[in-house]
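>>> what would the 3D arrangement of this be:
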Amino acid sequence: MSLPCLRRRNPALTIRLVDSHCHLDFPDFAEELDAIVERARAAGLCRMVTISTRIRRFDRLQKIVDAYPDVYCSVGTHPHNAHEELDVSIEEIIEISKGEKVVAIGEAGLDYFYDKAPREAQATGLRTHIAAARETGLPLVIHSRDADDDMIAILEDEMGKGAFPALLHCFSSGHRLAEAGVAMGLYVSFSGILTFKRSEELRDIAAAVPADRLLVETDAPYLAPLPHRGRRNEPSYVVNTARVLGEARGVDFATIAAQTTENFFRLFSKVPRPEAA
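Reported below is the predicted structural model:
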């Protein structure tokens, strides 16, 4: 179901943005989800993607996307939980991904900062999700933290078996992973971390990523951007991250909003575009 762009509802609103990664099924939002979605719409968001972290709890996501026409979801297992869902097959992921509002695979990846799951399990889970993304053509949402070398190695190995669409979500790694990802055809998504005072290197990386590979996200309820840092994050705050991304690249807000939104619809091709204003 397509919704009119917010510009049609409010002619004074000239932006259109997307939160490509949030977690609306988390308990942090349970008491006021309607209000959170409405605030996002009022801020100019016309699409939100709530990201799966446990396939065995996918029913929670299904209820949310059924309730909000402009909210879509992914299917996947977060690396923190990789060891708990190693029994999930490629075929099961593919079957769930056939749902009308399931538009991506993941998030899956490697997290060596917290190391909540054995690294071997994380790698196995990542490769399973890659296979599902390759088979379905849906973008793989990649989580990578403190694992640049192993992530590059796995992605290069898997790309050699056949290309698949993907993005490096909530990017906080170094230049090498960004450059390797772009070289393999991946997109790079930036969160509120980009706005933090000590994120100069990250802003330099964001300035160097090709304009047609950039996305923005919140990863809400985590990582609220300035000036909201330290509070619960929510999709409407993606506006703050987009502004800083534009500043880092030397372009105005309207330009970065248009670029990141167009990139989103190109990558998340299963998501219907809003009606033209």
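>>> make it CA atoms for all contacts and neighbour counts henceforth
OK.
>>> the residue nearest the centre of the chain in helix, strand or coil?
Nearest to the geometric centre of the chain sits His21, at 3.4 Å (C-alpha atoms, centre = their mean). Secondary structure assignment for His21 (DSSP: H, G, I helix; E, B strand; the rest coil): strand.
>>> so who does it touch?
His21 makes contact with 48-51, 169, 217-220, according to C-alpha atoms under 8 Å, 6 or more residues apart in numbering.
>>> could you check how far it is from Ala248?
According to C-alpha to C-alpha, to the nearest Å, His21 and Ala248 sit 21 Å apart.
>>> where do the helices sit along the stretch 151-277 of the chain?
The residue ranges that make up the helices of the stretch 151-277 of the chain, judged by DSSP state H, counting those that start in this stretch, are 175-183, 200-208, 238-249, 253-267.
>>> for comparison, sequence B:
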Amino acid sequence: MLFDTHVHLNAEQFEEDRAEVIKRAQEEGVEYMVVVGFDEKTIRGALEIAEENKKIYAAVGWHPVDAIEMTDQHLHWLEELASHPKVVALGEMGLDYHWDKSPKDIQKDVFRKQIRLAKKVNLPIIIHNREASQDIVDILKEEEAGKVGGIMHCFSGSVEIAKACLEMNFHISFGGPVTFKNAKKPKEVAVEVPLDRLLIETDCPYLSPHPYRGKRNEPAYVSLVAQQIADLKGMSLEQLAKQTTENAKKLFNIL
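Reported below is the predicted structural model:
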């Protein structure tokens, strides 16, 4: 039983065969998924998929790359959606210094607003971090984000950054990159993260694990991420799957 904590089944890459992709995942033992929406269109898509599938849930938030487009009305909408029975987290949110579409000060402001909203509605948060680790950690500390906790999604930072996030009540989630042969850092971090704070994901259709690197990713492949981490931890795939599923269900308050 596997739980893919971060999928984008709402992406256009799945428009032609979404039902088949979901079926393949279920056949591979992926029982639960969270579809992540990060702007108006993808949020609506995430909710639609979650409403149609019993064990698929939704996360709603505003992506840092598009921070410049978020309005107060959008924030109010996110607050309304927080009470939806299938919404289990706010996000993805955070900082992205790779692309320069949204100025850093606007990204930070939008990030802070969403953390404050998460504390108000008492939902965990899903963090997107690209080339902004220290600023992310600083803002999480300043905003006392540990009160709701959440996920460092597709973690690519150092052991030190991971430990700082763990201290603030966050889970560390690994995706396809942990399976790459040259991925020394994610493997080191995966070894260090305590079992009860570990999560797995695909971030599909992006970041396909080995041996599918460069091809469209899909939730069925989360078993490859789980197997890699199980090998690193010296445990069975079944043990790793059981633990990470329990962790996700507890974090997302799924009974």
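>>> just the TM-score for the two chains, thanks.
Once the chains are laid over each other, their TM-score by TM-score structural alignment, normalised by the length of the second structure reads 0.96; 255 aligned residues with a C-alpha RMSD of 1.5 Å.
>>> so what corresponds to the residue nearest to the centre of the first structure in the second structure?
Using TM-score structural alignment, the partner of His21 of the first structure in the second structure is His6.
>>> could you do Ala133 of the first structure as well?
Counting by TM-score structural alignment, Ala133 of the first structure corresponds to Ala118 in the second structure.
>>> tell me what the strand or helix carrying that match is packed against?
Here Ala118 of the second structure, judged by DSSP states H and E, is contained in helix 104-121. In terms of contacts (3 or more C-alpha pairs under 8 Å, 6 or more residues apart in numbering; DSSP states H and E), helix 104-121 of the second structure is packed against helix 72-81, strand 87-96.
>>> how close does His175 of the first structure sit to Ala208 of the first structure?
Distance from His175 of the first structure to Ala208 of the first structure, by C-alpha to C-alpha: 9 Å.
>>> wait, doesn't the match of Ala133 of the first structure sit right on Lys147?
No - between Ala118 of the second structure and Lys147 there is no contact under C-alpha atoms under 8 Å: 9.4 Å.
>>> pull the number of nearby residues for Ala183 of the first structure.
Using other C-alpha atoms under 10 Å, Ala183 of the first structure has 10 neighbouring residues.
>>> I misspoke; the intended subject was Ala25 of the second structure.
22.
>>> skipping adjacent residues, who's closest to it in space?
Leaving aside its sequence neighbours, Ala25 of the second structure sits nearest to Ala220 (C-alpha to C-alpha, 6 or more residues apart in numbering; 3.9 Å).
>>> could you find the counterpart of that neighbour in the first structure?
Aligned counterpart of Ala220 of the second structure in the first structure: Ser236 (TM-score structural alignment).
>>> quick one: contacts for its match?
36, 39-41, 43, 45.
>>> Ala164 of the second structure versus Asn122 of the second structure, what's the distance?
Taking C-alpha to C-alpha, one finds Asn122 of the second structure at 22 Å from Ala164 of the second structure.
>>> ignore the last one, Glu142 of the second structure
On the measure of C-alpha to C-alpha, Glu142 of the second structure and Ala164 of the second structure end up 13 Å apart.
>>> neighbour count winner among the two?
Ala164 (16 against 11).
>>> the more buried one corresponds to which position in the first structure?
In the first structure, Ala164 of the second structure lands on Ala180 (TM-score structural alignment).
>>> you'd agree its match is up against Met151?
No - contact between Ala180 of the first structure and Met151 fails when scored by C-alpha under 8 Å: they sit 9.9 Å apart.
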